[in-house]
Structures are given as structure tokens and as C-alpha cells.
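Trainee: For reference, the sequence and a predicted model appear below.
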Amino acid sequence: MQHNDMQSNTTQRCIYKNNTSPLCIQFLHDGCRKTVGLGISLARECWSAAAQKVADDCPDRDNIQFQITAKSKSTARKSSG
């Protein structure tokens, strides 16, 4: 039986000089944790840590959410195939 769990988050351990943090997706598959970077970074104000999603007032919200969804689907296909 496979168990897949997924969450998006900003890495709080890494904060760039321009006060942004890289956005990554963390997967849990069969007890193994895998972190996949999205290649984008967000200002801390643009991330809702409680909701684990891009904040509603983020200027580029739709594009960022699209990238999260696309990478999630792509990685989920790879892990199940």
C-alpha cells in the first residue's frame, strides 16, 4: 500500500538578502520524505503558513499557484509510476 502526502512550504532556514525564501514541495512517500524545489522564491508576506498556501493578496498568486499545482502533479505521477 502506498501512502502519499504532500505539502507546500517556504524554507524558513534559507532567507535571501532580498527577504525572500525559496518555495518547495515536501512529499512523504512510503515513509521517505522528499523535498522538491520549485525554482521560485517568495516574500514571507506572500505565504500563509497556517493555510500552507500562497496568500490571497500576493501580486503573482495565480502564476505561483499554477507552478505549485503543475510540479505537484508531475512529481506525483513520477512517484506512482
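Mentor: All right, it came through fine.

Trainee: from here on, contacts and neighbour counts on C-alpha atoms
Mentor: Noted.

Trainee: what about D5, helix or strand, and which?
Mentor: Element membership for D5 (DSSP states H and E) is strand 4-10.

Trainee: Identify all contacting residues around that strand.
Mentor: Residues outside strand 4-10 that contact it (C-alpha atoms under 8 Å, 6 or more residues apart in numbering): 21-30, 41-42, 47, 49, 52-53, 68, 72.

Trainee: Write the ChimeraX selection for whichever of the residues you listed are buried.
Mentor: The following ChimeraX line selects those of the contacts of strand 4-10 that are buried, judged by 16 or more other C-alpha atoms under 10 Å:
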select :21,22,23,24,25,26,27,29,41,42,47,53,68,72
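
Trainee: okay, pairing it with this:
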Amino acid sequence: MASLMQGADVVASHTQWQDVVVSLGQRRDVVASLGQRADVVASLALRADVVASLAQRADVVASLEQRADVIAMRKGV
């Protein structure tokens, strides 16, 4: 009878270890998901930089247009 109890304890212990392994796997998935989210945030930051760069280019274009208008006014066009 004691042997059966020990066997049951071994099975219970093994089941607990399986639960731990599953839990660790889930945590690994969470860490991977967080890594993917960090990549998304980095990608969004790059896109924000691109938008800022485009806005600066738009300002440059506007400045050039103003200069062209000034030159045209001076020439009387």
C-alpha cells in the first residue's frame, strides 16, 4: 500500500512539473509577444521620423515657393 502511495506521489509530482513546463512555455510566449510589440513600437517611431522628415521637406518646398514668388515679383512677372 505504501508503494502505491509513493507511486501516486510520483505521478502527482510529475504532473506538477508538467504544469511548470507549460507555465514556462506560456511565459516564453509572453516574452516573445512583448518583443514583437517592442518591434512595432520601434517601427512606429521610425514612421514618426519619416513623417517629421516629410514635414520638414514640405516646409522647404513652401520656403522655395515663397522665394520663387519674391523673385517673380522683383522681375515683375
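Mentor: Thanks, I have the structure now. All figures in this text were calculated on a predicted structure; none of them were measured in a lab.

Trainee: After superposing, what score do the chains get?
Mentor: Overlay of the two chains. TM-score (TM-score structural alignment, normalised by the length of the second structure): 0.29; 25 aligned residues with a C-alpha RMSD of 2.1 Å.

Trainee: isn't there a helix covering T75 of the first structure?
Mentor: Yes - T75 of the first structure sits within a helix when classified using DSSP: H, G, I helix; E, B strand; the rest coil.

Trainee: ok so, going back, inside helices: which ones of the contacts of strand 4-10 of the first structure?
Mentor: 68, 72 (DSSP state H).

Trainee: Give me the subset of the contacts of strand 4-10 of the first structure lying in strands.
Mentor: Using DSSP state E to define strands, the subset of these located there is 21-29, 41-42, 47, 53.

Trainee: May I see those residues arranged in a markdown table, with distance to N63 of the first structure as well?
Mentor: As requested, those are arranged in a markdown table below (distance: C-alpha to C-alpha, whole Å):
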| residue | distance to N63 of the first structure |
| --- | --- |
| S21 | 17 |
| P22 | 15 |
| L23 | 13 |
| C24 | 15 |
| I25 | 16 |
| Q26 | 19 |
| F27 | 21 |
| L28 | 25 |
| H29 | 27 |
| S41 | 12 |
| L42 | 12 |
| W47 | 14 |
| K53 | 13 |
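
Trainee: And the furthest pair within those residues?
Mentor: Within those, H29 and L42 form the most distant pair, 26.0 Å apart (C-alpha to C-alpha).

Trainee: residue nearest the centroid of the second structure?
Mentor: V40 (2.4 Å; C-alpha atoms, centre = their mean).

Trainee: hang on, the earlier thing: quick one, the strand holding D5 of the first structure and strand 20-29 angle?
Mentor: With axes from the mean of the first three to the mean of the last three C-alpha atoms, to 10 degrees applied, the angle from strand 4-10 of the first structure to strand 20-29 works out at 170 degrees.
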